[in-house]
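# Only the shape, not the letters, is given here:
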């Protein structure tokens, strides 16, 4: 199941949340529902593979925004 992150178009806050069917996400900072949905790329290294993070935590990996990495 994909995990989605959101960036608020009103205040710029980035966050992730778990939603169930028919729920709407709202920014925890300003409560706006005007959000851009982004796919979070979270993966566990393969067994026997390198144990290095896919993201550098600053958005430099090209897979996410700095707001979602922090």
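Now that the structure is in, tell me what you want to look at. Computed from a prediction, not measured in an experiment: that's the story for all the values here. Residues are numbered from 1 along each chain as shown.
# rest of the way, CA atoms for contacts and neighbours
Fine.
# Which helix or strand contains residue 7?
strand 3-8 (DSSP states H and E).
# secondary structure class for residue 68?
Counting by DSSP: H, G, I helix; E, B strand; the rest coil, the backbone at residue 68 sits in helix.
# what are the ranges of the strands in this structure?
Using DSSP state E, the strands of the chain run over residues 3-8, 14-16, 35-40.
# try it against this one:
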């Protein structure tokens, strides 16, 4: 089940929600349903010696 980020048009708050295909999200603060999906960022874990610095400097 994917996690999406939304912004509510009614209260102007951002939140994340688990949304199944075909289901509609609702603002947990004001229960508004007029939402816009925001661009999500992702987190990645790596070790300090994963070679990322070498790639960045190349």
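Arrived safely, thanks for sending. Just so it is clear, the structure is predicted and the values come from calculations on it, not from any experiment.
# Kindly provide the TM-score of these chains.
The TM-score (TM-score structural alignment, normalised by the length of the second structure) is 0.68; 50 aligned residues with a Cα RMSD of 2.4 Å.
# follow-up on the earlier one: comparing the strand holding residue 7 of the first structure with the second structure, how large is the average distance?
When the second structure is superposed, strand 3-8 of the first structure averages 1.3 Å from its matched positions, counting by mean Cα distance after the TM-score superposition for the first structure.
# For the most far-flung residue of the first structure relative to its centre, give its distance to residue 12 of the first structure.
The outermost residue of the first structure, judged against the average C-alpha position, is residue 48 (26.8 Å), by Cα atoms, centre = their mean. Relative to residue 12 of the first structure, residue 48 of the first structure is positioned 39 Å away (criterion: Cα to Cα, to the nearest Å).
# circling back: any chance of the strands of the first structure in CSV with distance to residue 26 of the first structure and mean neighbour count as columns?
Listed next are the strands of the first structure as CSV, based on distance: least, Cα to Cα, whole Å; neighbours: other Cα atoms under 10 Å:
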stretch, distance to residue 26 of the first structure, mean neighbour count
strand 3-8, 8, 19
strand 14-16, 10, 20
strand 35-40, 8, 16
